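[1] quick check, what structure comes out for this input:
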Amino acid sequence: MTTTSASAANTTPRVTLRTLLAAGLVAGPLYTAVWLGQAATREGFDITRHPASLLANGGPGWIQTANFVIAGILSIAAAVGLRRAIVGRGSRWAPRLVGAYGVGLLLAAIFPADPAAGFPAGTPADYAEISTRGMGHFVAGSIGFTGLIAACLVMAAHYRSTGRTGWARYSTVTGVLFLGAFVGLMAGAGKPVTIIAFGVAIVLGWSWIAAICADHRRTT
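    As a prediction, this is how the structure comes out:
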């Protein structure tokens, strides 16, 4: 009886940790699939002109809102898993920063982006009014994307401290590219190259979260 109880006690945390890290594997592909599915089917949406956030507008906008909520919850769950899994340098801040990315996604659901650049259909092409909710969305994005960028750089330091230079480079490159794309989006005034670059950066960011969760899941 004692042996069985001890075995169960040792097994339960392990299963829980793997489940939390699995959330990080699911979050990105699910978010991307829902985003691109909408991009291909929503009237008036042009992936070279409209960032994913604009999909929260219009009748079917609840789909993107739900996408933000689910991705945010899964990211926070992954952050909890990483907090338990990471040992050494970055063990506190990296998970917190991934969690901040998740919080940013939840806030993006609460504060949808304003209609812009002709979307949703019927919006003037030059419409660019910033409402209170639009400002809230900008703050949400700043919190989330800054968290993700910083998480990449903190994890790069963690991997360097453990001698895993390949992972350190991967984390650094992801963080730097995401930073460049985010700055470009803010400064690009809706130019197609900046919209596309930022969309690619989102995919890279999600891929990085999935990769580090898979990496730590293998060792648990």
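[2] contacts, neighbours, all on C-alpha from now
    Fine.
[3] measure the closest residue to S207 other than its chain neighbours to W93 for me?
    Nearest residue to S207, sequence neighbours excluded (CA to CA, 6 or more residues apart in numbering): G28, at 6.6 Å. As judged by CA to CA, to the nearest Å, G28 and W93 stand 21 Å apart.
[4] more neighbours, the two?
    G28 (22 against 16; other CA atoms under 10 Å).
[5] quick one more, to check against the first:
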Amino acid sequence: MIRSGAPFLTGVLAGPLLLAVVVVDGTIRSGYDRVRHGVSQLGTGQQGWPVQITFVVCGALFAWFAVVIGRTLRAPGGSVWVPRWFGVLALGLVLAGIAPTDPALGFPPGLPEPATMTPAAVVHQVGGGLMFAGLIGGGIAAGRWFRRAGRRAWGWFSLGSAIIVAGTATAAGVVYRLIQRGVVGTGPAGLLELVSFVVGFGWAAAFAVSVSRWHRSRSTTSPVQLEPDPAAHREDGEHDHEQGDDAELGR
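    Next comes the predicted model:
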């Protein structure tokens, strides 16, 4: 049985770690424009290894978190789907990390954009789709769980985060395709995707903190059932018997 909040730290740390690496790497990488270029493009080229490793590490952290909350939310009043969606998120991050996407929109500088998607880019897209599906599905499932528990503010926060992630991720994909096909010259594809990352992984960290507190409150308030002591019952019986004998003698 999980008795402390330590196992939940994987879920608390994974999202902020990923966001920190993405923001720092996007700041120092030459030629990267976070308004135009997608987050995944930071994993391309010879300097893409920090983001690739971070994706895999954070995927492993979320996988362990999914196992932890799978055990925790199995209790009455818990949720089955929330840990499953975190498992989907974890798988998506690992796939996106081990298979980098193709160069695109002039980044990384000097690397040509292939005419067709490479197999690695296809796997990366599958991983990215699973990642966003995990964040969106997890937010919806957590929102339902929170509302059942009477925590309406957390419920709306989770549902709202899922909606924002879905909207911004979809918009980022549309803008990216329009730029790639020459329909528009430029657009905020990267910024929209970054917003989806910040909202999605920020929610995941907040959820990990919340479920850890929920678990601790259940652990501290659950009643402890004590087994009756046979010796105490024997002593009580003997005491009652002695009192009965004294009463008989008094007569």
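[6] circling back to that earlier point, show me what the residue nearest to S207 of structure 1 aligns to in structure 2.
    Structural alignment (TM-score structural alignment) places G28 of structure 1 against G15 in structure 2.
[7] where along the stretch 51-200 of structure 2 do the helices fall?
    Taking DSSP state H, counting those that start in this stretch as the test, the helices found in the stretch 51-200 of structure 2 are 81-98, 119-148, 152-180, 189-221.
[8] now the ones you listed as CSV including distance to F55 of structure 2?
    Shown next, in CSV, are the helices of the stretch 51-200 of structure 2 (distance: least, CA to CA, whole Å):
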stretch, distance to F55 of structure 2
helix 81-98, 5
helix 119-148, 10
helix 152-180, 18
helix 189-221, 12
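[9] what's the closest of those to D25 of structure 2?
    helix 189-221 (13.0 Å; CA to CA).
[10] for the closest one, buried residues please.
    Buried residues in helix 189-221 of structure 2, counted by 16 or more other CA atoms under 10 Å: 189-209, 211-212, 215.
[11] chain center to that helix, what's the gap?
    Helix 189-221 of structure 2 has its C-alpha centroid displaced from the chain centroid by 6 Å (CA atoms, centre = their mean, to the nearest Å).
[12] cool, and stretch 151-159 of structure 2?
    16 Å.
[13] so that stretch corresponds to what in structure 1?
    Under TM-score structural alignment, the match for stretch 151-159 of structure 2 is residues 164-172.
[14] can you tell me what sits against stretch 22-32 of structure 2?
    With CA atoms under 8 Å, 6 or more residues apart in numbering as the test, stretch 22-32 of structure 2 has contacts from D33, R34, V39, L42, P50, V51, F107, P108, P109.
[15] residues contacting the counterpart of A121 of structure 1 in structure 2?
    Mapped onto structure 2 by TM-score structural alignment, A121 of structure 1 lines up with P109. By CA under 8 Å, 6+ apart, the contact set of P109 of structure 2 is G31.
[16] kindly report the same for A157 of structure 1.
    Counting by CA under 8 Å, 6+ apart, A157 of structure 1 has contacts R89, G90, A168.
[17] can you count the residues close to the first one?
    R89 of structure 1 has 17 neighbours, counted by other CA under 10 Å.
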